[in-house]
Every structure is written in structure tokens, then in C-alpha cells.
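K.L.:
curious how this folds, go ahead:
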Amino acid sequence: MPDALSESVYDINYKNLYDVGYRGLIFDIDGTLVPHGADTTEKVDALFTEIHNIGFKTLLLSNNSEARISEFNRHIQTEFIPMADKPDVRNFHKAVERLDLPKDQINVIGDQLFTDIDGANKCGLANILVKFLMHEDETKIGKKRRVEQLLLKVGKIFKIQQRSPLQHQIKETDMTERKPLSERYPKLYDLAVKKETAKRHIQDLKGRKKFAQHRQKLKLPNVVHTVSSYLIKKGPGIDPVLQTNKADNIDLAASKIDGIVINPGEEFSFWKLVGKINKKNGYKDGRVIVNNQVQAGMGGGICNLANNLHLLVIHSPLQITEFHAHSDALAPDQGERKPFQNGTSVSYNYVDYRFKNPTSQKIQICLWVADETLYGELRSEAAFPWKYHLEEENHRFVKENGKYYRKSKIYKVTEDATTSKEIDRELLLDNRSEVMFDYDLIPEDQIKSE
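P.N.:
Next up is the predicted model:
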């Protein structure tokens, strides 16, 4: 489902999008900018002039021919990719490379759920669905359009609320004044969740991916990286019972993953191993984030486990194929600030954490809980010729519209294991996390003005 809806490309507040961190826009053409097959207009050309003046990079991604797009682009003069075969993700990835921007700085704008939005979601790109444009003499819509309209009535109930920066982009609409749709229509929310769960099962069956399934007690000999995380947080407003339950939930889920071996070419799926989170399977109420609020919920704390997995993976040559983020400012930092101590989101089964083993050797994950601490090891058959560390730049807290946000840029640095020479520096996250704890606990020396 889309992250946000807009009546048209002209009703999107592009300045707000730029202000919250987006720098690239990928546009569909037919049905989005003009009716199907129509030529560009002065209004379209003026829109792109405005967007470029704001500072955006743009790209046209269309299933149409190169001749058609070249003619349409004669005044706009932007990057374009023809015959994109949307929703196939290959040309979405190609578009990201052309824009030369991190994924979290790019937004896809289109009129079709099954091509523009589905492809953007598969590629992990933010997206906006606009109302499709028709020629003046058109009165009927196709079957696919009718299915899309039905899905929107149900599916948007939950998905529109997922990425908070997008809540500011629909012109003249203050979504914060009303309760989230998931609270106003809980039955439809449940239906939307079931739809997304079923959709993921179908995608996995069609994809024919080879998921890691083999677990073994014998540990592989080489330690690539280790993590540890004390699980019990204390402080004002923190329920000790929910903290204990969180530790129990993590212990149970970790036992489902401990010892898993990811063979070369295999993909790891958090939910394929952990399974459903419910009382029947032994889980309890812990702290969860719902509609950007921390509250009690079944299986609370599982995101903490996923986050420690993420820390293991980003210190290795493993390739992340699916990652979802929530605020990493859930509680004040304890001791020295370390990036990615929080922030990984999972929800059965459609918000998954996945990665692939592109190396030529087996890799193993070991996870266990002892003394209220989660321990993790990433192991391999032999040492890799690279080593990895994280660097966080320009960390600070900023006040925006009465709320505080943690901001920073987090990089993964790859070095030669022998010489320590830097080989690569990858921007993993352009962080903008709403602070979820008491503002009085924010260190004053870390509060900056933009």
C-alpha cells in the first residue's frame, strides 16, 4: 500500500518534502502527470521547473517506449528510464543509482498500486499515490483500477501512517489533528494487517527464494562480530513488568534463530524462523510502538532482537534485502552514544528483516540470553579480508513544531583487514527519529538549532 495519498502531483507540498530530507523524486508519466499517451503541458513543464529550483533531482520511470518519453521530456530535460517493466524492481534500483542518492532520500510518485507503488515498496522507497488522470471523454475504468480502489478503501487504513515525514506532504491536510485511522477503524485495521500478511506469503511462494532453515549446535570457527545488549531499562514512566516480559520475549524468539546457518546464496528471514507472536506460543505483553506511541503489546521487545541482528549484519559482507526503521530515540542513551542501538522494526510477517549471503562460505548466527542480557555472534568458516565499523556524523537533537528529533548521518565503513585502508563508506541512514522519552532528559549540550 502507499505511504501517502494526494489528489494530484500539483497538491503535493514539495517544499515540505525537501525540508524533511527528501532529495530525489521518481515520477511515473501516464495517468500521473498526464492522461495516458498525452503530451507534456506547460503546467507539467512549470511543475518540474519549480521542483528543480527547490533543489530536487528528478527521474521519469515509465513502462512506455524511449521515443514516447524522449518527446515528453523535451522541455523538462530530466533523467529517464523507458520500458521499466514496473513493478519489477531492477529499474527502480537503476533509478536509485542514476539519482546517486540514498534510498531514504528518494520518493516515488505514481498513479498505480500494482506498478508504481508495488515496485517502490519492493525496493524500499517512500511513495505517494496520486489519483489517476483520465482523458475528458473517458467515462469507464478497467478491472485493475476497480481492484485498486477496493484495496485502497481497506489497505490505506494502516499504511498511510507508517512514515511520519510523509504525514506533512499532503497540502492543506493536518493528519495530526485526528486520531490515526487504525484507532478509528480497528476492524478495518485488522483486515488490512491480514491482507498484508497474506500478500507476503504469496510473494514468498512466487519468488521461490531459498531461505535459510538449517540450525546446528556446533559453532563455525571464525567470529566476525559480536554484540551484547542489557535488556532491562529503568527510569521514569518505564514499567518494570513490561521490561521483564520483554526479556522473556526476546529469549524465546532468539532460541528460534540461535545456530542458524546461512549458506552461500541463501536468504535469512526473521519471521520465517521466529513464527507468529501470540500468547499460545508463549509470548507476553511488552513495550511496542503503535502510531508513534510506546505502549503495552503482545511480543513487545522483539524489535530489540531484530536490531541486534542488524548490528551483526552491518558489520559483515552480508547484503541486507529488507530493513524497516522506527525511532531510535526510545530512551536516553546509557553511557557512550552508539549508533543503531535501537531503530529496527519488525511486525509479523510483512515488516520483515532479511539479508542474503553473497559470499562463498557459510555464515552462522548465534543468539542467547543470560543475566538479562542478549548476546549475539556472527560466525563464518574463515576470516574475511575486510573489517567494518560504524561512524555517526553531526549527531544532535533538534526541535521542530514543538517536538524533538534525533538527527545524524550513520555510515558503514569498510576497511582492508590487514592494512586498515578505507575501501568503502556507505550511508546507511540519514537519521530523523522522534524523541519518545521525557524531553527534560535530553542533554542540553546536544540540542542544536537548524
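
K.L.:
switch to C-alpha atoms for all contacts and neighbour counts from now on
P.N.:
Will do.

K.L.:
stretch 130-145: end-to-end distance?
P.N.:
Terminal residues of stretch 130-145 are spaced 13 Å apart (Cα to Cα, to the nearest Å).

K.L.:
and whichever helix or strand residue 198 is part of, which residues are buried?
P.N.:
Per DSSP states H and E, residue 198 falls inside helix 186-207. Judged by neighbour count using 16 or more other Cα atoms under 10 Å, the buried positions of helix 186-207 are 188, 189, 190, 192, 193, 194, 196, 197, 200.

K.L.:
and the helix or strand following it, how far out from the chain's middle?
P.N.:
Using DSSP H and E, the helix or strand that follows helix 186-207 towards the C-terminus is strand 222-230. The gap between where strand 222-230 is centred and where its chain is centred comes out at 24 Å by Cα atoms, centre = their mean, to the nearest Å.

K.L.:
ok, then the element right after strand 222-230?
P.N.:
As assigned by DSSP H and E, the chain's next helix or strand after strand 222-230 is helix 240-257.

K.L.:
ok, and for that next one, which residues are buried?
P.N.:
Neighbour counts over helix 240-257 (16+ other Cα under 10 Å) mark 242-254, 256-257 as buried.

K.L.:
can you list the buried residues of helix 186-207 in a markdown table and add distance to residue 14?
P.N.:
As requested, the buried residues of helix 186-207 are exported to a markdown table (distance: Cα to Cα, whole Å):
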| residue | distance to residue 14 |
| --- | --- |
| 188 | 31 |
| 189 | 29 |
| 190 | 32 |
| 192 | 29 |
| 193 | 30 |
| 194 | 33 |
| 196 | 29 |
| 197 | 32 |
| 200 | 32 |
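
K.L.:
structure for this one too, so we can compare:
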Amino acid sequence: MNSLKPKKRSKLRIFIGKKVYRLKRYSEWYIDGKKYATKRLDEKLAHVVFKHRTPLLRVLKDVDMELQTNKITNLKIAAKQLNGVVLQPGETFSYWRLIGSTTKRKGYVDGMILHYGQVTTGVGGGLCQLSNLIYWMTLHAPLTVTERYRHSYDVFPDSKRSQPFGSGATCAYNYLDLQIKNETVESYQLIIYLTDTSLVGEWRAANPANRTYKVYEKDHSFTRELWGGYVRHNSIFREVYNLNDDFIDDEFITGNHAITMYEPFLTYEE
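P.N.:
Here you go, the predicted structure:
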């Protein structure tokens, strides 16, 4: 692995790059030969394969809480585009193809965006919480993640973290997509909704699951780099069990490497 270090790009370079990558994605959606999931069901499939929730509001150092409140507005709009989507055998779920662009015309507002390791704002900001949730749930289901992007920067130190570092999926319309393929013979349904305090997701199926999964990390470390900063590393694995809780397999999922934007060996409190 090449050593990570912060990259400085001009605003013009970033602007042109986004345009090029977005055009590339638009063309891929129509010529890549994939069958994308579009069907929705109002009624829920009978069995919950995996369910997870994450808090809507967190106190983050030097982040205006208004951005967190705005994030809830953005999550509600995006959740409506995904709730009830059915991923049939052979189909691919595309996060951005279903949600579409995040514009003010659709009701999206300014939320928090992480840009090259810095906290900034942008219309539709905060939707990484939704892609993180879906990715984490998919690691606990018999579905195949075919496209996922890790966070290049670890911006905030751990605080009440319940999941391993690097178990999320960053997103940026439309080129940083989350894509999931159903390579099973069952159809799976995505349920997304908000409560007063949480973003909640479920993968559901018509039949009960015959496997369970335990996701964990290995080889977690920080390395001091020659340019003066730190990079955080780990590997994500999952153990597979049958319904009798017998161990079946230990699967490698992904490796993560992210530039830390804080001093990793200090103690942080909220």
C-alpha cells in the first residue's frame, strides 16, 4: 500500500473532476448491462433479516447543531426514495440511482459534508449516515457489495462507537455510489424510516434467514507517516454461522486506511 497523505487540489480541478465523474456514472447506468432495482412494495416482506438504527443527533466537536437538524430533513427525503425497494435475484441496488440528485427544488437543505478532511456544508449534506447504515446492514445479509468507497479521512475521534472503524460507506452524488447485488434466489426488501431519535433500516425477505453474521475488525493500528500525520488502518471480517449457531466461515470484507484529523493517542471527551 502506498502511504496516504493529504492532497491539495485547486477548486477548478475539483469542479472539473466532479463533472467528468458524474458524466461517466450517468453513462454507466445505461450501458453497463446491469439490471437495477426499481420495484417498490408498500407491504413489508414477512421476515426481518437484519435491523439496525443510528442516532439522528450527535454532539460533534466544532460542528453547528443546526447542520445536524438540517440533516434530518435531508434523510427524510432520501428515505422516501429507498423505503420499500425490492432487490430481486440478479438485480443491483444503486444508492444514487434511486435517490437522485439532492437539490433545493426537491426540498434538500444545507447539511454537513466532509470535504478533504474538513467539515463544510452543502445541499443534501448528511446522507452518508444513510449509506453507512445500508452498508452495515448488508454486511449482515447474504447480499454482495459490488461497489463501496471508504472514507479517506477519519475526522472525529471515537466516541461511543459501537461499530468497527471503517464499517461505513461514504457517498457523493453520483460518482461515489453504494451498489449491492443480489446473487441469491430470494428477493430482499429495504425498509428505511426515521423515528424521533433514530434512523432505522431493515433488510427483509419472504423467508427466514438461514445464516447469521458477526462483523469484526482485525489488525487495527495507527502509523506515523513521514509527512507528519497519522494514518489509521484495519481490516473488516465477518464470521458466518448457521441456524444452529455452528461456525461456517470467516470472510474477509475489506481493508481500510484513512488519514486521521486528530491526535490519535490523546483522550477525547464529549
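
K.L.:
may I have the TM-score of the superposed chains?
P.N.:
Superposed pair, TM-score by TM-score structural alignment, normalised by the length of structure 2: 0.89. Supporting alignment: 267 aligned residues with a Cα RMSD of 2.3 Å.

K.L.:
out of the buried residues of helix 240-257 of structure 1, what pair is the most spread apart?
P.N.:
Across the buried residues of helix 240-257 of structure 1, no pair lies farther apart than 242 and 257, at 22.8 Å, counting by Cα to Cα.

K.L.:
that older thread, out of the buried residues of helix 240-257 of structure 1, flag the one nearest to residue 331 of structure 1.
P.N.:
So of these, ranked by how close each gets to residue 331 of structure 1 (Cα to Cα), first place is residue 243, at 12.8 Å.

K.L.:
now check structure 2 for the residue matching the closest one.
P.N.:
Using TM-score structural alignment as the criterion, residue 243 of structure 1 maps onto residue 68 of structure 2.

K.L.:
where does the nearest residue to that match once chain neighbours are set aside sit relative to residue 248 of structure 2, distance-wise?
P.N.:
Nearest non-adjacent residue to residue 68 of structure 2, counting by Cα to Cα, 6 or more residues apart in numbering: residue 57, 6.1 Å away. Remark: distance between residue 57 of structure 2 and residue 248 of structure 2 (Cα to Cα) = 38 Å.

K.L.:
now swap in residue 201 of structure 2 and tell me
P.N.:
Counting by Cα to Cα, the gap from residue 201 of structure 2 to residue 248 of structure 2 is 26 Å.

K.L.:
neighbour count: those two, which is higher?
P.N.:
Counted by other Cα atoms under 10 Å, residue 201 of structure 2 and residue 248 do not tie: residue 201 has more neighbours, with 23 against 13.

K.L.:
got the end-to-end distance for stretch 85-95 of structure 2?
P.N.:
End-to-end distance of stretch 85-95 of structure 2 (Cα to Cα): 11 Å.

K.L.:
so where in structure 1 does it end up aligned?
P.N.:
On structure 1, the counterpart of stretch 85-95 of structure 2 by TM-score structural alignment is residues 260-270.

K.L.:
now do that stretch: distance to the chain's middle.
P.N.:
20 Å.

K.L.:
closest to the centroid, which residue in structure 1?
P.N.:
For structure 1, the residue sitting closest to the mean C-alpha position, by Cα atoms, centre = their mean, is residue 324 at 3.3 Å.

K.L.:
aligned to it, what sits in structure 2?
P.N.:
Match for residue 324 of structure 1 (TM-score structural alignment): residue 149.

K.L.:
quick check: its match touching residue 176?
P.N.:
Yes - assessed by Cα atoms under 8 Å, residue 149 of structure 2 is found in contact with residue 176 at 6.5 Å.

K.L.:
show me the common contact partners of those two, please.
P.N.:
Common neighbours of residue 149 of structure 2 and residue 176 (criterion: Cα atoms under 8 Å, 6 or more residues apart in numbering): residue 170.

K.L.:
measure stretch 380-389 of structure 1 end to end?
P.N.:
Taking Cα to Cα, the first and last residues of stretch 380-389 of structure 1 lie 18 Å apart.

K.L.:
many thanks, we can stop here.
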